[in-house]
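> no FASTA, just this:
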């Protein structure tokens, strides 16, 4: 199941020379040197659900169903199949692992993309380079300090409200229910932005 506001403009390429391409991250070798990534997604063997893409205003671009715990391939596939041009910045809790994953597959497409770990999750990345942290970029570029790096966490916490209801539904109905919930969520977020903008005028 897949539901994005952006149309699919290309298929996800295959990379036969890259071992385990497109498969779930189930070992330390596949997840790189980030211990937090391995402990969260690989070792615990999380079950599936949905993966949603958010803008910095907590407005959802769309979502797709995932059979197992969210991995780098889910984010990569969403961007490469829907975005005409790679985003300038991707703020993700495991951007330290996502960046190399994307660059090794589509170096030209992601050539100008910055992959940054948000401030909330950065303390858990004890073995990762600070070069992957949003706060490191913000120290050089003050404009980045205004980015709402917790937008996705806020949105995901909203989706968590319907987790129990969705668990009792068939996949088709669950997707429709998620779509309806996210549509209402987006509308409320947009109305809130207009209201805030009106107060500033």
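The structure has been received and is ready for your questions. Fair warning: this is a prediction, and the values are worked out from it, not measured in the lab.
> drop to CA atoms for contacts and neighbour counts, all remaining ones
Will do.
> contacting residues for residue 147?
residue 56 (Cα atoms under 8 Å, 6 or more residues apart in numbering).
> residue 44: helix or strand, and which one exactly?
According to DSSP states H and E, residue 44 maps onto no helix or strand at all.
> tell me the SS of residue 48?
strand (DSSP: H, G, I helix; E, B strand; the rest coil).
> burial of it, as a residue count?
12 (other Cα atoms under 10 Å).
> swap in residue 102?
23.
> just residue 173 next, same as before
Residue 173 has 12 nearby residues by other Cα under 10 Å.
> distance check, it against residue 76.
Per Cα to Cα, to the nearest Å, residue 173 is found 26 Å from residue 76.
> just residue 124 next, same as before
22 Å.
> how about residue 120?
Distance from residue 120 to residue 76, by Cα to Cα: 22 Å.
> which of those two has more residues huddled nearby?
Neighbour count, other Cα under 10 Å: between residue 120 and residue 76, residue 76 has more, with 18 against 11.
> if I look at that one, how far off is residue 83?
Residue 76 is 11 Å from residue 83, by Cα to Cα.
> repeat for residue 168
With Cα to Cα as the criterion, residue 168 and residue 83 are 33 Å apart.
> more neighbours, those two?
More crowded of residue 168 and residue 83, by other Cα under 10 Å: residue 83, with 14 against 10.
> second structure follows, compare the two:
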């Protein structure tokens, strides 16, 4: 059992960019890379088996896939997950550290992400007091009805759901933890899909 479980097959590999210093490092440790942002990455777990997991969520809080993180979440985790799994880049990526994910992604694959907007969800916006207002989903909502219709906290809701198994997983070995997480995600997706179906036919 590997630590990568995505419903989307890999369509390309993550390239190495030798002219970019610290490229493909497991964490973002260089302070100058953070720019003026005063928000740092949060880890999902601190046990010795893995740093946690990175989950891709759709706007309905359905899990598109996940992979384990060896140390702590970094921009490379999100960048690589999107770049290697999506034939075409999403039009919008909502992420709590989008202000730094955008330049990280564009400097590596400008053509691929040329039409992608990176937005900070409403829940985490207050932590970005020094970041540009153009990164805030709440500001984009004022003129884009498509963003207004999106639940920008869908990922946060999903991540809170994962908290239900955090304690159980902390007592498992690596393979069991990954398998247990996958089963939980499968059940989670089924429950969310059934709830959406009931709402549509209500």
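Received the coordinates, thanks. Predicted, not measured: the structure shown is a model, and the values here were computed from it.
> assign the residue mapped onto residue 160 of structure 1 from structure 2 to helix, strand or coil.
Alignment note: residue 160 of structure 1 maps to residue 163 in structure 2; criterion TM-score structural alignment. Assigned by three-state DSSP, the conformation of residue 163 of structure 2 is helix.
> who touches residue 163 of structure 2 in this structure?
With Cα under 8 Å, 6+ apart, residue 163 of structure 2 has no contacts at all.
> and it, how far from residue 113 of structure 2?
Residue 163 of structure 2 sits at a distance of 31 Å from residue 113 of structure 2 (criterion: Cα to Cα).
> what does residue 146 of structure 2 give?
19 Å.
> cool, residue 14 of structure 2 as well?
14 Å.
> and residue 138 of structure 2, by the same measure?
22 Å.
> which residue in structure 1 aligns with residue 37 of structure 2?
Looks like residue 37 of structure 2 aligns to residue 34 there (TM-score structural alignment).
> how close does its match sit to residue 124 of structure 1?
On the measure of Cα to Cα, residue 34 of structure 1 and residue 124 of structure 1 end up 10 Å apart.
> neighbour count: these two, which is higher?
residue 34 (18 against 14).
> which residues touch the more buried one?
So residue 34 of structure 1 contacts 96-97, 125, 127-128 (Cα under 8 Å, 6+ apart).
> which of those residues sit farthest apart?
97 and 127 (11.9 Å; Cα to Cα).
> ok, these two, which is more surrounded?
The residue with more neighbours, out of residue 97 of structure 1 and residue 127, is residue 97; 22 against 11, by other Cα under 10 Å.
> in structure 1, which spans are helices?
Assigned by DSSP state H, the helices in structure 1 fall at 28-31, 35-37, 72-82, 95-105, 134-140, 151-159, 163-167, 171-200.
> which one of those lies closest to residue 59 of structure 1?
helix 171-200 (5.2 Å).
> alignment lookup: residue 148 of structure 2 to structure 1.
By TM-score structural alignment, residue 148 of structure 2 lines up with residue 145.
> look up the closest residue to that match, ignoring the ones flanking it.
residue 138 (5.1 Å; Cα to Cα, 6 or more residues apart in numbering).
> isn't that neighbour up against residue 149?
No. The pair residue 138 of structure 1 and residue 149 does not pass the contact test of Cα atoms under 8 Å, sitting 11.4 Å apart.
> the two: which is more packed in?
residue 149 (25 against 14).
> that one and residue 63 of structure 1: what is the separation?
Per Cα to Cα, residue 149 of structure 1 is found 19 Å from residue 63 of structure 1.
> can you check residue 77 of structure 1 too?
Distance from residue 77 of structure 1 to residue 63 of structure 1, by Cα to Cα: 12 Å.
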